[in-house]
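Enquirer: sequence and predicted structure are below.
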Amino acid sequence: MLGPNHPGILTTRGNLAVWRQEAGDAAGAAAATAELLDDCLRVLGPDHPNTLTTRSNLAEWRGEARDAAGAAAAFAELLKDYLRALGPDHPDTRTTRRNLAYWRTKADGE
């Protein structure tokens, strides 16, 4: 009824990926989120809050799927976009900065 590109459907797909990760399937959640990200970028654009959240989730789940270096790299790119789109004091920007530091530390320990 709504179609695959409806923002509500994109949100539902994101929620399904979250629950997949919660069930212990970080790699599956990352794969589903990578597919979702392509659609978010196309439908919502790169600076939409849902697109940025999708990128953050993807970075986190890459790390949880044992790719700390990939997670750190993704958070580094995401931080640039949060700084540009939301500014340095936005809570999501600060969270991204913390996530970047965490995954850099993990990557250095590998």
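Expert: Perfect, thanks for sending it.

Enquirer: contacts and neighbour counts: CA atoms only from here.
Expert: Will do.

Enquirer: what segments of the chain are helices?
Expert: Under the criterion DSSP state H, helices of the chain are mapped to 7-22, 26-43, 49-64, 68-86, 91-108.

Enquirer: who touches the first one?
Expert: With contact meaning CA atoms under 8 Å, 6 or more residues apart in numbering, helix 7-22 is reached by 2-4, 26-30, 32-33, 36, 39-40, 44, 50, 54, 61.

Enquirer: out of these, which are buried?
Expert: 26-30, 32-33, 36, 39-40, 44, 50, 54, 61 (16 or more other CA atoms under 10 Å).

Enquirer: take the residues you listed and write them to TSV, including distance to residue 71.
Expert: Output for the buried ones among the contacts of helix 7-22, formatted as TSV (distance: CA to CA, whole Å):
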residue	distance to residue 71
26	12
27	12
28	15
29	14
30	11
32	16
33	14
36	17
39	21
40	19
44	23
50	19
54	13
61	8
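
Enquirer: and those residues, which is closest to residue 80?
Expert: residue 54 (15.4 Å; CA to CA).

Enquirer: second structure follows, compare the two:
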Amino acid sequence: MLSTVSNLGLLYADQGKLGEAEKMYKRTLQGYEEALGPNHTSTLSTVGNLGNLYKNQGKLGEAEKMYM
């Protein structure tokens, strides 16, 4: 289920719907953190997706937080 939400985020990002993509990534991140913990590869992949999204929006401070 969470992978589907994540894929929807990727689709929205590709379509330029960055606000919607961010919502999906945050929803995915919360779910993975609760289910798998903060250090699981699925959780960290979602953090990377958020970082990339923020970078593409020019939100470099937010991107840096995700990459850290």
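Expert: Cool, the structure landed. Keep in mind the model is a prediction, meaning the values are calculated, not measured.

Enquirer: pick the most deeply packed of the helices of structure 1.
Expert: Neighbour counts (mean count of other CA atoms under 10 Å) averaged over each of the helices of structure 1 peak at helix 49-64, with a mean of 22.

Enquirer: quick one: map residue 44 of structure 2 onto structure 1.
Expert: Using TM-score structural alignment as the criterion, residue 44 of structure 2 maps onto residue 52 of structure 1.

Enquirer: ok now do that match, which residues does it touch?
Expert: Residue 52 of structure 1 touches 46, 78, 82, counting by CA under 8 Å, 6+ apart.

Enquirer: run through the residues that contact the closest residue in space to residue 46 of structure 2 that isn't next to it in sequence.
Expert: Of all residues not flanking residue 46 of structure 2 in the chain, residue 29 sits nearest, at 5.9 Å (CA to CA, 6 or more residues apart in numbering). By CA under 8 Å, 6+ apart, the contact set of residue 29 of structure 2 is 43, 46, 47.

Enquirer: so what corresponds to residue 29 of structure 2 in structure 1?
Expert: Using TM-score structural alignment, the partner of residue 29 of structure 2 in structure 1 is residue 37.

Enquirer: cool, and residue 16 of structure 2?
Expert: Under TM-score structural alignment, residue 16 of structure 2 pairs with residue 24 in structure 1.

Enquirer: burial count for its match?
Expert: With neighbours defined by other CA atoms under 10 Å, the count for residue 24 of structure 1 comes to 12.

Enquirer: which one of the buried ones among the contacts of helix 7-22 of structure 1 is nearest to residue 86 of structure 1?
Expert: Nearest to residue 86 of structure 1 among those, with distances taken as CA to CA, is residue 50, at 13.2 Å.

Enquirer: what's near enough to touch the closest one?
Expert: Each residue near residue 50 of structure 1 by CA under 8 Å, 6+ apart is listed here: 11, 40, 44.

Enquirer: separation between the last one and residue 12 of structure 1?
Expert: In this structure, residue 44 of structure 1 lies at 15 Å from residue 12 of structure 1, with CA to CA, to the nearest Å as the measure.
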